[in-house]
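Engineer: need a structure here:
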Amino acid sequence: MIDVGFDFTDRHVLVTGGTRGLGLAVARAFHSAGARVSVTGTKILPSLYDADLADFDYHQLQLASADAIASFVERIGPLDVLVNAAGARLSATMDEHEREFLCHSARLGFVGPGRLTQQLRHRLCASPAPGGGAVIHTHHSLAWFELTLSPADAESELRAQTAQAGRAWSRLGGRVNAVLAPQRVSVPNQQRTAPMVIDMSDSGVLLTRPKVAAEVSVEQVAPIAMFLASSGASTVSGQTLATTPRR
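Structural biologist: As a prediction, the model looks like this:
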């Protein structure tokens, strides 16, 4: 439930990975705020997904292919907001050398969300929205860096690239920010129940359930992404916001 008022009427929002999880929650939130929303997925038809995608313009996109990204950019048209919420999905049919090459290509920004973002820079910076077009990276962007880096180094790299791009884009009329969840993001209907633990103490058998680490829900992350794309954040660029789970 989004309880903060946003108005994205007449804005075009693109959410990569908008067919499930965080991407779907963000796409639905922007649609509820009046935006025209495009989502991407790897399957050929939107009907192949469990979620109802009828409210969105669906596009098949393989972010692991530079040619697919270039073709997509030619078709997408004017754009105001890009939310990168697509994880790194590599084909299981790749041999070891192909996989290694692709992983390093993703690290260098030749494929993946970094490539897509750069290819869309001119369209986003041409947005008439206050503050210009907005790019929001999510924790899914980390997966592309983690193909070659440790989780800690991947986060440091994403933060550094976000800061650098944020400074560069602000001079061109756009902005780049990120919102990261420090722990696993929970998705509705996918909550896990902690297993029961049997404590064989002197006082008898005691069944306990260990504490589960607090999580951040997709509904909590979506309004942060919307804020970063809103006119209220028109002067914010190069920042990485970390969400804090509540017990």
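
Engineer: Going by C-alpha atoms from here, please, whenever you check contacts or count neighbours.
Structural biologist: Will do.

Engineer: can you map out the helices along this protein?
Structural biologist: 21-32, 66-76, 96-108, 113-119, 121-125, 140-145, 151-170, 218-229 (DSSP state H).

Engineer: Go through the ones you listed and name the closest to Ala178.
Structural biologist: Go through those one by one with C-alpha to C-alpha and the one that ends up closest to Ala178 is helix 151-170, at 7.0 Å.

Engineer: which helices and strands does the closest one pack with?
Structural biologist: helix 140-145, strand 175-180, strand 240-242 (3 or more C-alpha pairs under 8 Å, 6 or more residues apart in numbering; DSSP states H and E).

Engineer: Repeat the analysis, applying 6 Å as the threshold.
Structural biologist: strand 175-180 (3 or more C-alpha pairs under 6 Å, 6 or more residues apart in numbering; DSSP states H and E).

Engineer: now the angle between helix 151-170 and the strand it packs on, please.
Structural biologist: Here strand 175-180 points in a direction 160 degrees away from that of helix 151-170 (axes from the mean of the first three to the mean of the last three C-alpha atoms, to 10 degrees).

Engineer: quick one: contacts of strand 175-180?
Structural biologist: Counting by C-alpha atoms under 6 Å, 6 or more residues apart in numbering, the neighbours of strand 175-180 from elsewhere in the structure are 134-139, 166, 169, 237-242.

Engineer: Could you check how far the most centrally placed residue in the chain is from Gly21?
Structural biologist: Closest residue to the average C-alpha location of the chain: Ala85 at 2.1 Å, with C-alpha atoms, centre = their mean. As judged by C-alpha to C-alpha, to the nearest Å, Ala85 and Gly21 stand 9 Å apart.

Engineer: same check, this time on Val216
Structural biologist: Counting by C-alpha to C-alpha, the gap from Val216 to Gly21 is 12 Å.

Engineer: And Gly232, by the same measure?
Structural biologist: Taken as C-alpha to C-alpha, the spacing of Gly232 relative to Gly21 amounts to 26 Å.

Engineer: Give the residue from the two that has the larger number of neighbours.
Structural biologist: Summary of the neighbour comparison: Gly232 and Gly21, criterion other C-alpha atoms under 10 Å, with Gly21 having more neighbours (20 against 13).

Engineer: check contacts around that one.
Structural biologist: Applying C-alpha under 6 Å, 6+ apart to Gly21 gives the contacts Val187.

Engineer: now swap in Ala85 and tell me
Structural biologist: Counting by C-alpha under 6 Å, 6+ apart, the residues that Ala85 touches are 16-17, 23, 138, 140.

Engineer: Ala154 contacts Trp144, doesn't it?
Structural biologist: No. Between Ala154 and Trp144 there is no contact under C-alpha atoms under 6 Å: 8.4 Å.

Engineer: Same drill for these two, tell me which one is more crowded.
Structural biologist: Trp144 (27 against 20).

Engineer: residue contacts, that one?
Structural biologist: Per C-alpha under 6 Å, 6+ apart, neighbours of Trp144: Ala88.

Engineer: Another sequence for comparison is provided below:
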Amino acid sequence: MSRKIQQLFDLTGKTALVTGGSRGLGLQMAHALGEAGARVMLSSRKAEDLEQAAAELQAAGIQADWIAADCAKEDETRGLADQTLARFGRVDILLNNAGASWGVPAEEHPVAAWDKVMNLNVRGYFILAQQIANGCMIKQRGGRIINIASIAALNGNPVGMKTLAYNTSKTAVIGFTRTLAAEWGRYGITVNAICPGFFRTKLSNGLIDSLGEDHMKAGAPLQRLGDDEDLKGITLLYASDAGKHITGQWLAVDGGVSVVLGAA
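Structural biologist: Now for the predicted structure:
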């Protein structure tokens, strides 16, 4: 007999590791996983931010812990995986969300800045996914990996946006997601990506302010920016048994912006 929809979306007994989870989109998605029953490990660079975020989750009745780590650094990324497995015993859901951007015209882009963005946005995703897969997911014959890409991966930039390294890294995340899904499907591991559009986050606030919030809303078919619950549904779908037959896919959550840009 097939399960009821509430059972398919239930994450009770599951554990989740969320990078970049101390604020913004990462914290929103951590709430989604925890509200569905998962125990959540948050990670980002700053302990103070993590402590506040974990307290917020705990106040909502979610089991939450945190580990400070810079996922642009290999030793800290591997340490994060090892410590999470030591504390939780297993990881059922890995949400790769930590990211960085750099706004400068392509002809002026410093190589060091390019490397910084790529190391966190792509290399860090690979190292953590490999470490978690080898540490538990392959052995337990199952797991969910969710990679945060961006609509910046889908088209060239609108006028005023100068984020070559960021866009390139997020395009790489989609390729990484699809290739990894093909390789690890035999282990029962699904790998999918989310491509957020414009949300009010620390990473995008400057861009939204410079281009004008009303202007950016007007460019979206739904005439709005993303809010603090718009990523919850797709996160839970990818993380739960409701999405167990979905792998190697990406979905834009952007109010339709990528549809307009794609037609331009």
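
Engineer: Report the TM-score for the pair.
Structural biologist: The TM-score (TM-score structural alignment, normalised by the length of the first structure) is 0.72; 215 aligned residues with a C-alpha RMSD of 3.7 Å.

Engineer: tell me, how many neighbours does the alignment partner in the second structure of Thr42 of the first structure end up with?
Structural biologist: Residue correspondence, TM-score structural alignment: Thr42 of the first structure in this structure matches Arg45 in the second structure. Neighbourhood size, Arg45 of the second structure [other C-alpha under 10 Å]: 19.

Engineer: Repeat that for Ala242 of the first structure.
Structural biologist: Under the criterion other C-alpha under 10 Å, the count of neighbours that Ala242 of the first structure has is 15.

Engineer: In contact with the counterpart of it in the second structure, which residues?
Structural biologist: In the second structure, the residue matched to Ala242 of the first structure (TM-score structural alignment) is Ala252. The neighbours of Ala252 of the second structure, taking C-alpha under 6 Å, 6+ apart as the test, are 195-196.

Engineer: can you check Ile146 of the second structure too?
Structural biologist: If a contact means C-alpha under 6 Å, 6+ apart, then Ile146 of the second structure has 95, 191-193 as its contacts.

Engineer: By neighbour count, which of those wins?
Structural biologist: Greatest neighbour count in the contacts of Ile146 of the second structure, by other C-alpha under 10 Å, goes to Val191: 30 neighbours.

Engineer: what do we get in the first structure for that residue?
Structural biologist: Superposed on the first structure with TM-score structural alignment, Val191 of the second structure falls opposite Val176.

Engineer: now the nearest residue to Leu231 of the second structure once chain neighbours are set aside: how far from Arg78 of the second structure?
Structural biologist: Spatial nearest neighbour of Leu231 of the second structure, chain neighbours left out: Met29 (6.5 Å); criterion: C-alpha to C-alpha, 6 or more residues apart in numbering. For Met29 of the second structure, the distance to Arg78 of the second structure equals 22 Å [C-alpha to C-alpha].

Engineer: out of those two, which sits in the more crowded spot?
Structural biologist: Between Met29 of the second structure and Arg78, Met29 has the larger neighbour count (other C-alpha under 10 Å), namely 25 against 20.

Engineer: Could you find the counterpart of that one in the first structure?
Structural biologist: For Met29 of the second structure, the equivalent position in the first structure is taken to be Val26, counting by TM-score structural alignment.

Engineer: Correct me if wrong: that match contacts Ala222.
Structural biologist: Yes. Using C-alpha under 6 Å, Val26 of the first structure makes contact with Ala222 at a distance of 4.9 Å.

Engineer: Need the counterpart of the residue nearest to the centre of the first structure in the second structure.
Structural biologist: Taking TM-score structural alignment, Ala85 of the first structure has Asn97 as its aligned residue in the second structure.

Engineer: separation between its match and Gly262 of the second structure?
Structural biologist: 25 Å.

Engineer: Look at the closest residue to Gly77 of the first structure other than its chain neighbours and say how many residues are nearby.
Structural biologist: If you skip the residues right next to it in sequence, Gly77 of the first structure has Arg123 as its closest partner in space, 7.9 Å away by C-alpha to C-alpha, 6+ apart. Applying other C-alpha under 10 Å, we find 19 residues neighbouring Arg123 of the first structure.

Engineer: and if you look at the one 3 residues further on?
Structural biologist: Using other C-alpha under 10 Å, Ala126 of the first structure has 16 neighbouring residues.

Engineer: cool, and Pro245 of the first structure?
Structural biologist: Each residue near Pro245 of the first structure was counted by other C-alpha under 10 Å, and the total is 16.

Engineer: And Gly109 of the first structure, by the same measure?
Structural biologist: Look at Gly109 of the first structure: counted by other C-alpha under 10 Å, it has 18 neighbours.

Engineer: Show the end-to-end separation of stretch 179-195 of the second structure, please.
Structural biologist: With C-alpha to C-alpha as the measure, the first residue of stretch 179-195 of the second structure is 17 Å from its last.

Engineer: picking that back up, can I get the helices of the first structure in TSV with distance to Arg209 of the first structure?
Structural biologist: As requested, these are exported to TSV (distance: least, C-alpha to C-alpha, whole Å):
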stretch	distance to Arg209 of the first structure
helix 21-32	27
helix 66-76	47
helix 96-108	40
helix 113-119	40
helix 121-125	49
helix 140-145	30
helix 151-170	29
helix 218-229	25
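
Engineer: Pull out the buried positions in stretch 235-242 of the second structure.
Structural biologist: Applying a neighbour-count criterion of 16 or more other C-alpha atoms under 10 Å, one finds 235-236, 238-242 buried in stretch 235-242 of the second structure.

Engineer: Most widely separated two among those?
Structural biologist: Of all pairs drawn from these, the greatest distance, 11.8 Å, lies between Thr235 and Asp241 (C-alpha to C-alpha).

Engineer: Please say which position in the second structure Ala70 of the first structure maps to.
Structural biologist: Structural alignment places Ala70 of the first structure opposite Arg78 in the second structure (criterion: TM-score structural alignment).

Engineer: Run the chain-centre distance for stretch 167-184 of the second structure.
Structural biologist: Computed by C-alpha atoms, centre = their mean, to the nearest Å, the separation of stretch 167-184 of the second structure from the middle of its chain amounts to 13 Å.

Engineer: Touching that stretch from outside, list them.
Structural biologist: Residues outside stretch 167-184 of the second structure that contact it (C-alpha under 6 Å, 6+ apart) are 118, 149-150, 152-153, 190-192, 247-248.

Engineer: tell me the contacts of Glu76 of the second structure?
Structural biologist: If you count contacts by C-alpha under 6 Å, 6+ apart, then Glu76 of the second structure has 69-70 around it.
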